[in-house]
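Asker: Quick check, what structure comes out for this input:
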Amino acid sequence: MNTQCVGHVKWYCQNNGIGCIDIDGVIQVYINHSSFKEPGRYQLTPGQEVRLLLSRKGKGTHLASHVSPI
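Answerer: Okay, here's the model as predicted:
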């Protein structure tokens, strides 16, 4: 089941295309360049608000997809 969420970028390394999004201070979701809704949208800054689809992968692991800046 996918849930649409809003979160804030905790950190993002543009060179490696990986980062972390904090959702309500409770869930931290790691992302990579394939998590983005639109190719080429890889510039995120700490504190930036983003929208994403969140799904569970089992045993508490979460996956982010369709990440897009708000």
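
Asker: For the rest of this, base every contact and every neighbour count on C-alpha atoms.
Answerer: Fine.

Asker: what's the single longest strand in the chain?
Answerer: Longest strand in the chain, counting residues (DSSP state E): strand 2-13.

Asker: Report the distance from the helix or strand that it is followed by to the chain centre.
Answerer: Going down the chain from strand 2-13, the next helix or strand is strand 18-23, by DSSP states H and E. In terms of C-alpha atoms, centre = their mean, to the nearest Å, the centre of strand 18-23 is found 5 Å from the chain centre.

Asker: one more to put side by side:
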Amino acid sequence: MADREIGTVKWFDRKKGYGFITRDGQDDVFVHYSAIQSEGFKKLQEGDRVEFLVEERDKGLQAVNVTLIPAEDQG
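Answerer: Okay, the predicted model is just below:
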């Protein structure tokens, strides 16, 4: 099983439902709203810290099983 990674949301377009996450020390990775694990409306905001897995898809690397790291757990 792959290790979960931590990164920061670079940008996320709520209307289009996708964006990019800057991985700590690595290339950015695409994120689709369907990969966000949360209740209600699934969205991310620029600067959010997230934990996720990375999978190789047809169009490149994509973040999956994305969870928001609560502010109180960010250090």
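
Asker: quick one: TM-score?
Answerer: For this chain pair, the superposition-based TM-score is 0.78 by TM-score structural alignment, normalised by the length of the first structure; 68 aligned residues with a C-alpha RMSD of 2.0 Å.

Asker: quick revisit: which other helices and strands contact the longest strand of the first structure?
Answerer: strand 18-23, strand 49-58 (3 or more C-alpha pairs under 8 Å, 6 or more residues apart in numbering; DSSP states H and E).

Asker: Now do it: distance to the chain's middle.
Answerer: The answer for strand 2-13 of the first structure is 4 Å, by C-alpha atoms, centre = their mean.

Asker: If we go by neighbour counts, what in that strand is buried?
Answerer: Val6, Gly7, His8, Val9, Lys10, Trp11, Tyr12 (16 or more other C-alpha atoms under 10 Å).

Asker: What of stretch 19-36 of the first structure?
Answerer: Applying 16+ other C-alpha under 10 Å to stretch 19-36 of the first structure flags 19-23, 28-33, 35-36 as buried.

Asker: and for it, what are the contacting residues?
Answerer: Stretch 19-36 of the first structure has contacts (C-alpha atoms under 8 Å, 6 or more residues apart in numbering) with 5-13, 17-18, 42, 62-68.

Asker: Let's see that with 6 Å instead.
Answerer: When contacts are defined by C-alpha atoms under 6 Å, 6 or more residues apart in numbering, stretch 19-36 of the first structure is touched by residues Gly7, His8, Val9, Lys10, Trp11, Tyr12, Cys13, Gly17, Ile18, Ser65, His66, Val67.
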